[in-house]
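Student: Predicted model and sequence below, questions to follow.
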Amino acid sequence: MILQIKVKPNAKQQKLEQQADGSWLAHLKSPPVDGKANAELIKLLAQRFAVPKSQVTIKSGGAAKLKLIEILE
């Protein structure tokens, strides 16, 4: 499964919301420094979709707010 996710780092609370257009919005507590926000995003998605973290991959947008994520099931 491929997801398009917009990331908002430095949020007050961590949450994942699906938008009306089918994309996702991730509010992350971590700052976008040294991959901390990406690591938090992978952990959040693994919990949400009940898969191991190793099955969640950032395909594009590693340093951008808009990311394409692949989740293997």
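Tutor: Cool, got the structure.
Student: use CA for all of it now, contacts and neighbours both
Tutor: OK.
Student: Surely Lys8 and Ala26 touch.
Tutor: Yes: in this structure, Lys8 is within contact of Ala26 by Cα atoms under 8 Å, at 6.1 Å.
Student: what about the residue lying closest to Ile71 once chain neighbours are set aside, distance to Ala50?
Tutor: Sequence neighbours aside, Val56 is the residue nearest to Ile71 in space, at 4.7 Å (criterion: Cα to Cα, 6 or more residues apart in numbering). In this view, Val56 and Ala50 are 11 Å apart by Cα to Cα, to the nearest Å.
Student: same question, Lys8
Tutor: 22 Å.
Student: ok, those two, which is more surrounded?
Tutor: Lys8 (18 against 10; other Cα atoms under 10 Å).
Student: quick revisit: so who does the residue nearest to Ile71 touch?
Tutor: 42, 45-46, 69-72 (Cα atoms under 8 Å, 6 or more residues apart in numbering).
Student: And those, which is closest to Gln18?
Tutor: Taking Cα to Cα as the measure, Gln18 lies nearest Leu45 of the contacts of Val56, at 12.1 Å.
Student: Presented hereafter is structure B, for comparison with structure A:
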Amino acid sequence: MSWLSSYGCGVRIQVKVQPRASCNEVVGITEEYLRIRLTAPPVDGKANKQLVKFLGQLFRCGAGKVRILHGTSGRCKLVEIDGISEDDARRLVKNCFRTEV
């Protein structure tokens, strides 16, 4: 499965999370995962809450449209985001890697 797929009214993203990082950031894309670092620890759902908020900001849709479908207790997660197209999601992720000269 690709890291990004479309469904009815949004996208599903396979995410691999590294908790307790120095900052919140997208660090890479593999065939299977969007790799994200988060500052929150994986305790009492803190990293999951931060992931939902971070993805809501990244995809400019708000945390209310982001749901973790699978993987709430592991690093690999399947996340569903309503109200965004696959093309827009790819564009917004690719913008994370652009640097200004």
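Tutor: Arrived safely, thanks for sending. Not measured: the values here are computed from a predicted model.
Student: Show me what the strand ranked longest in structure 2 packs onto, helices and strands only.
Tutor: Ranked by residue count and defined by DSSP state E, the top strand of structure 2 is strand 10-18. If contacts are counted by 3 or more Cα pairs under 8 Å, 6 or more residues apart in numbering; DSSP states H and E, strand 10-18 of structure 2 sits against strand 4-7, strand 34-37, strand 76-82, helix 86-95.
Student: so where in structure 1 does the second one end up aligned?
Tutor: Against structure 1, the aligned range for strand 34-37 of structure 2 is residues 24-27 (TM-score structural alignment).
Student: Quick one: neighbours of Ile13 of structure 2, just the number.
Tutor: Ile13 of structure 2 has 23 nearby residues by other Cα under 10 Å.
Student: so what corresponds to it in structure 1?
Tutor: Checking TM-score structural alignment: Ile13 of structure 2 goes with Leu3.
Student: Who are the contact partners of Met1 of structure 1?
Tutor: Neighbours of Met1 of structure 1 in contact, by Cα under 8 Å, 6+ apart: 70-73.
Student: For Pro9 of structure 1, see how far away the residue of structure 1 most remote from its centre is.
Tutor: The C-alpha centroid of structure 1 is most remote from Ala20, which lies 17.3 Å away (Cα atoms, centre = their mean). With distances taken as Cα to Cα, Ala20 of structure 1 is found 21 Å from Pro9 of structure 1.
Student: and Ala40 of structure 2, what helix or strand is that in?
Tutor: Using DSSP states H and E, Ala40 of structure 2 falls within no helix or strand.
Student: Verify the stated contact: it with Lys53.
Tutor: No: judged on Cα under 8 Å, Ala40 of structure 2 makes no contact with Lys53 at a distance of 11.6 Å.
Student: who has more neighbours, those two?
Tutor: Per other Cα under 10 Å, whichever of Ala40 of structure 2 and Lys53 has more neighbours is Ala40, with 20 against 17.
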